[in-house]
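Engineer: Predicted model, plus sequence, below.
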Amino acid sequence: MADVTRKRILAVLEPVLAEAGYDLEELKVSQAGRRTLVRVLVDRDAGVDLDAIASVSRVLSKALDKSEADDGPFATNSYTLEVSSPGVDRPLTLPRHWRRNVGRLVSVRLSDATVTARIHAADDENVELELSDGTRRVAYGDLGPGRVQLEFSRSASKERQE
């Protein structure tokens, strides 16, 4: 039953998100008492701020409400919608994740070692990493999931204060 509901929700949300220029990163559907809890993670190349989350939330809510009239997934019960963006701790597993993080420092498994490197470039097949001993182009199939490393620098904090 839950899988059927999830598929019906996906059928409503995916086209709306695609039209708005967002990628659906994750959809979780669970019961919370009598209500269905719908958790949606969205992202896009330009990033996602709070205004974007609010806008997407309104659009998705409207689409789900409209689907109710058409015997949609919530025609007979109510739902709670939570929309957010994947956090910085989300693993980089797809080419678009790597592209969106060009310039950032990541920790990633290469061959038999975990390394820290800066993402120099990324395309659909490979990522170019700046390692301590030079730049290396690696196919995604040869990588483990990457993790963005938070960087705190004096110059970045000075820029924010000005």
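Structural biologist: Arrived safely, thanks for sending. A quick note: this is a predicted structure, and the numbers were derived from the prediction, not measured.

Engineer: going forward, measure contacts and count neighbours with C-alpha atoms only.
Structural biologist: OK.

Engineer: what about S111, neighbour count?
Structural biologist: Residues lying near S111 (other CA atoms under 10 Å) number 10.

Engineer: Leaving out sequence neighbours, find the closest residue to it.
Structural biologist: D142 (7.0 Å; CA to CA, 6 or more residues apart in numbering).

Engineer: Roughly how far does the one you found sit from H120?
Structural biologist: As judged by CA to CA, to the nearest Å, D142 and H120 stand 17 Å apart.

Engineer: So the two - more neighbours on which side?
Structural biologist: Neighbour count, other CA under 10 Å: between D142 and H120, H120 has more, with 20 against 10.

Engineer: try this one next to it:
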Amino acid sequence: MDFKTEISRLLNEFLLTRTDLFLVDLKISASSDVIVILDGDNGVTLQDCLDASRAIEFNMDREIHDFSLQVMSAGLSEPLESPRQFKKNIGREIEVMLNDSSEIEGELLTVDEEKIVLKLEYRRPKLIGKGKEDVVEEKEIPYSEIKKALVVIKF
């Protein structure tokens, strides 16, 4: 079994024991630097990262294949990619860059397997008369139209 396949197998075996965690990304460089990025329905603790690291490290023979290993949680700067990641961020403000390069920012209301729904709040010129009016609307966005989505960090 090749190195990448073995790392993937060990990681998947670990994740089967921890159904609250899921893989965001697995990167293996040509020089055998392994980077595992995890996320979880209730977040990822340091202990979760240690457990995943041990599941890989203790089952690989460094005499056969030397490697470095980093296991980390998906940070706030990481884009949201899977429906599971979107679900854990319901109620938060997210910024979505669409495939046409336009951007939308709003509160994430609902998520399913095909789309997300954002609550948009903005001001626009009144349809009749002068001045502006507040508008609140919901917008459905299919995953196929999303180029990148990030949680908006507010201080």
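Structural biologist: Received, thanks. Keep in mind it's a predicted model, so treat the numbers as computed, not measured.

Engineer: What would you report as the TM-score here?
Structural biologist: After superposition, the two chains reach a TM-score (TM-score structural alignment, normalised by the length of structure 2) of 0.76; 138 aligned residues with a CA RMSD of 2.1 Å.

Engineer: re earlier: the residue nearest to S111 of structure 1 maps to what in structure 2?
Structural biologist: Aligned by TM-score structural alignment, D142 of structure 1 pairs with E145 of structure 2.

Engineer: I figured that match hits N99, correct?
Structural biologist: Yes: counting by CA atoms under 8 Å, N99 is a contact partner of E145 of structure 2 at 5.5 Å.

Engineer: Could you name every residue contacting both of those two?
Structural biologist: Counting by CA atoms under 8 Å, 6 or more residues apart in numbering, no residue touches both E145 of structure 2 and N99.

Engineer: in a strand, that's where R90 of structure 1 is, yeah?
Structural biologist: No: R90 of structure 1: not assigned to a strand; according to DSSP: H, G, I helix; E, B strand; the rest coil it is coil.

Engineer: how many other residues sit next to the corresponding residue of structure 1 for L76 of structure 2?
Structural biologist: Matched by TM-score structural alignment, L76 of structure 2 corresponds to V88 in structure 1. Neighbour count for V88 of structure 1, taken as other CA under 10 Å: 12.

Engineer: so how far is I116 of structure 2 from the most centrally placed residue in structure 2?
Structural biologist: Nearest residue to the geometric centre of structure 2 (CA atoms, centre = their mean): L80, 3.4 Å. Relative to I116 of structure 2, L80 of structure 2 is positioned 12 Å away (CA to CA).

Engineer: what does Q70 of structure 2 give?
Structural biologist: 31 Å.

Engineer: Compare neighbour counts for the two and give me the winner.
Structural biologist: Under the neighbour definition other CA under 10 Å, Q70 of structure 2 and I116 were set side by side, and I116 has more, 20 against 14.

Engineer: Now do the contacts for the more buried one.
Structural biologist: 86, 108-110, 140-143.

Engineer: Count the residues that sit near G134 of structure 1.
Structural biologist: 8.

Engineer: Next: E93 of structure 2.
Structural biologist: Neighbour tally, E93 of structure 2, other CA under 10 Å: 20.
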